[in-house]
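>>> test case, fold it:
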Amino acid sequence: MAELQVRKKEKKSGDGIGTMVDFLLANARLVLGVGGAAMLGIATLAVKRLIDRATSPPSDKEAEEKAEQKSIEESWKEAVLKKASPTLRRKEDLGLHCAPLSLPDPSQPIPEAAGTVQDKAPDEMKKIPICFTLQERLQDYHSRHASVPEAQREEARQLVLDIKAELQGFLRAKLPEIPFLALHLGGSLGNQLPVSCLDHACLLMPLVPEPDLWCFIPGQQTILSDPNFCMVKRTDLEYAARGSSPWDRFLVGSYLSSRTIVQLLHKTIVGSINWPAIGTVLDCTIKPDITSAELKLDVAHPNVRMIIRILPMVVIKDAELLAHCSADAPADNLWQQTFYRQEISRLQELDNSESGIRLQCFQILKGICRDCPALCHLTSTHLRHIILHLSTETPDWTEATLADRFLQVLEELIGYLDKGFLPSYFNDKLNLFSALKAEDIDELGYGLYQVFSEPDALLKR
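Purely as a prediction, here's the structure:
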């Protein structure tokens, strides 16, 4: 009776501590903000597990079986939490400690009948826990969920190329006064890179302004004084008056208007092209997006469903500028410099030098962001630049380090979110988080906490 009362008191004390921890964790985001909440949540969950173990009385066989046959999910979560938590000692070895296989007792008789051994083997195998490390989980997730088979990727690529050919022919016939180079496929499909999903593609439309009549104005030198938005200015108006260039019709003030160009293309693509007929020929359904300020095509094929974005682009003095046509843009003549080609080229160069896994890690993270709604604001650009930044600090990206680098990228993300500033790898004046609102950053911080606390739920998809 006395022993029962002691156990009840211990249980009550443990429940009290657990309740306090749960309350602190639930309100951490309101008190500490993004980075603090994510890191506190990670550390608190690990500490709570230690408290629960210390205050829970061992009950004979139950405690022994729990230690011997700990579930795969709990063991894996604990390894990730301890790896990520700044308050706990970091583990260099991420392997999980599964229950050791017990050797047969020499004093026990060995079954003589072979049939008896065969009958018992399946039952014995069920009792042996299967050991998965974080490394193995990530590799399985990549092969099963974050990498599109090559045949399916090629089919989607060919479909986009067929749509590109139809669109290009029509635009050249309909708008002969607008000089542009051949449309080309961008993104992973255009660069023959591994693809994590086939839900989107992009077609780049290179416009051709005369190099002696137009110049590139960096964002910090414009009236907005924003390094994220640059402009294209008309020059030599005293020698080449307005009308000398076919692009003068798109001038707003002295600057080339991205919005005016996109509006003309939008009107043509939505109202003039017979997409049902083209879709019938290509065995798919193509619908232009009439509600968006951007140029988008919704394509439904028997084997793939995707959004194709059409991006007008200007190249001036090696600077590649994409038309910024968002409905909430602060001006009509804004362009954004893109470093996509440099990003991919640098990642490939680094991976080729050491048979690295940077692109593989990128695909896994991209798949997780797609599966976790709270991480939807993290774009491919964010992930590529964070991996590039981390590559300068940590050079070893061999296959054996995949789990370590994956966790490091998540930790880097938390650090940049806490600052609210993610510098571009190629221009540290550009803040890649500038388009995010405070609530978006807060949601991302909580989403990263979910990745740490419930990784198995994401990687099992």
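
>>> going forward, measure contacts between C-alpha atoms and count neighbours the same way
Will do.

>>> list the helices and strands whichever strand in the chain runs longest packs on?
Counting residues, the longest strand in the chain under DSSP state E turns out to be strand 304-316. Under the contact definition 3 or more Cα pairs under 8 Å, 6 or more residues apart in numbering; DSSP states H and E, strand 304-316 sits against strand 200-207, strand 296-301, strand 319-323.

>>> please generate a structure for the following sequence too, so the two can be compared:
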Amino acid sequence: MAEFIDKQGKRQDDRGLGGVIDFLLANTRLVLGVSGAAVLAVATLVVKRMIDRATSSPDEDDAKAEQKSIEESWQDLSLLKAPQKPPKKPSREDLSEPLLPLPLTQPVQEPREHPASLETLCAESRPLLCLTLQEKLLSYYNNRAAIPEPEAALGRQLAKDVCVELQNFLQNKYPELPFGGMVLSGSLLNDLQVVAADHVDFLLPVALEAALWQLIPGEDTVVKNPQCWMIRRTDLDYFPRGSSPWDRFLVGGYLSSSALGEMIHKMLETSVNWPVIGSMLECVIRPTVASEDLKLEVEHCRVQLNVALYPVVRVEDKVLLAKPPRGLVENLWQQSFYAAEVSRLKHLDAGDSGVRQLCLKIWKAVCRDHPSLGRLTGSHLTHVLLHLSEVERDWAEATLATRFQQMIEELVGYLERGFLPCYFDSRINLFHELLEEEIDEMGYALYSAVSEPALLLKEGACK
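This next block holds a predicted model:
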């Protein structure tokens, strides 16, 4: 009987607690209004179920059943906190549609309940959608284009070591040929290489006797190309063949870039003991036999380097490479503007703290990644950028996105005309080696990105 009275008293107390809760919930509904009725109804049901289950256990033997009921009640309560289905990602069309009024059944959240700013929410929940083109470009550069300095330093040091060994071999193998000191060239040496430290040029100077050789401009030859030059042997009557050590490479009275290249190519393949040199430098060195160009492949544990070797003639302010355009006369030497390009670019950036070099490196990485833009070289991009610098004077960091988009438009224009004038000599068309199909393919790829420049970014930024 006493036990019954105790249970009855306990249940009466519990009913009193339930009444208090009902009273509080009722007043809370008055405070929140109609908009919170649905949520409060579920909350009331859950709380009542918890109370009923807690008071329905007749004795302590049902502790496990009571615990299970409470756990089920917490699961019910967790329904109140369950995240809603994520909203559909907005499209560009959605941004143009008018906003609809909020339904009356949805509670309006006050700003003070969620103090996080819109920028913070975007960064935490949808970071890619909230990036501006400027941010995407910087992200692409940091995550894709930029080369870690330790890797770049290792590539430069490896290139110097191979260059010294090759120079020593040439001097011992051909002491009669007055080659000058071999020098390194290329973007790796000027902090303009991107993605990987995997390419460098070796320039092998050919010291010509000024009295015995004369430059012939390309426009005065059958090729009519002002970028291509010929080097003619002069005064053969007074200084017969054999007076110059370079006469062995004469073809039709001209110094043949092809004949000189063939000699060096054969030397690289058959004469140099690359396994010994590679063992000494802790790398593997192989000449590229199948290529018409003079190339070496250098493999290190952390760097794979492609080396291109070019005999070079320097006359006054001109730098001529033994790199004749494909399919043209074998005696041609092609004028290089690389040193002038880099010098002008760095001079402009130093004068206004501009981002020309950063923009160039991003573009070089884009062309390297894009399947249709691989034929656009760093030289092409540099000349387009230098032309743009003549029109646009502001190259502050904040203008990077604008200048990147302008580069797209400029490239499309040059490709439509099929003519990219050299910055240093407007008569020269830097697109002269491109096929019409290649120009059309690149033009289409760039034209498709005029309205969406981020489409060109493969890594590090949202597409």
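
>>> once they're superposed, tell me the TM-score.
Overlay of the two chains. TM-score (TM-score structural alignment, normalised by the length of the first structure): 0.72; 360 aligned residues with a Cα RMSD of 3.0 Å.

>>> so stretch 23-41 of the first structure aligns onto which residues of the second structure?
Under TM-score structural alignment, stretch 23-41 of the first structure has no counterpart anywhere in the second structure.

>>> what's in contact with that stretch?
Contact with stretch 23-41 of the first structure is made by 44, 85-86, 414-415, 417-418, 441-446, 448-449, as judged by Cα atoms under 8 Å, 6 or more residues apart in numbering.

>>> could you single out the nearest of those residues to Pro312 of the first structure?
Within these, proximity to Pro312 of the first structure (Cα to Cα) peaks at Ile441, which comes in at 29.4 Å.

>>> measure the closest one to Ala38 of the first structure for me?
Distance of Ile441 of the first structure to Ala38 of the first structure, computed by Cα to Cα, to the nearest Å: 12 Å.

>>> gap between the nearest residue to Ile17 of the first structure once chain neighbours are set aside and Lys8 of the first structure?
Of all residues beyond its chain neighbours, the one nearest Ile17 of the first structure is Ile51 (7.9 Å), with distances taken as Cα to Cα, 6 or more residues apart in numbering. Distance of Ile51 of the first structure to Lys8 of the first structure, given as Cα to Cα: 16 Å.

>>> please apply the same query to Gln192 of the first structure.
64 Å.

>>> which ones among the contacts of stretch 23-41 of the first structure lie within helices?
The members of these that map onto helices under DSSP state H are 44, 414-415, 417-418, 441-446, 448-449.

>>> what subset of these is buried?
Buried residues within these, counting neighbours by 16 or more other Cα atoms under 10 Å: 44, 414-415, 417-418, 441-446, 448-449.

>>> show me which pair in those residues is furthest apart.
Farthest pair in those (Cα to Cα) is Thr44 and Ile441. Separation: 21.3 Å.

>>> trace Thr381 of the first structure over to the second structure, please.
In the second structure, Thr381 of the first structure lands on Ser379 (TM-score structural alignment).

>>> one more: Gln360 of the first structure?
Aligning on TM-score structural alignment places Gln360 of the first structure opposite Leu358 in the second structure.

>>> who touches its match in this structure?
Applying Cα under 8 Å, 6+ apart, no residues contact Leu358 of the second structure.

>>> now it: which helix or strand?
helix 356-369 (DSSP states H and E).

>>> average offset of that helix relative to the first structure?
Following the fit onto the first structure, the mean deviation recorded for helix 356-369 of the second structure is 0.4 Å by mean Cα distance after the TM-score superposition for the first structure.

>>> after that helix comes which helix or strand?
Downstream of helix 356-369 of the second structure, the next assigned helix or strand under DSSP H and E is helix 378-391.

>>> contacts for that next one, please.
338, 341, 345, 356, 360, 363-364, 407, 410-411, 420-423, 430.

>>> out of the residues you listed, which is nearest to Gly460 of the second structure?
Nearest member of the contacts of helix 378-391 of the second structure to Gly460 of the second structure, counting by Cα to Cα, is Trp363, at 13.9 Å.

>>> burial count for the closest residue to that closest one other than its chain neighbours?
Take Trp363 of the second structure and drop its neighbours on the chain: the residue closest to it by Cα to Cα, 6+ apart is Leu381, 7.4 Å away. Other residues near Leu381 of the second structure come to 19 when the count uses other Cα atoms under 10 Å.

>>> check Trp213 of the second structure too.
Neighbours around Trp213 of the second structure, by other Cα under 10 Å: 16.

>>> so which bit of the second structure is whichever strand or helix holds Leu402 of the first structure matched to?
Using DSSP H and E, Leu402 of the first structure sits within helix 402-419. Using TM-score structural alignment, the residues of the second structure aligned to helix 402-419 of the first structure are 400-417.
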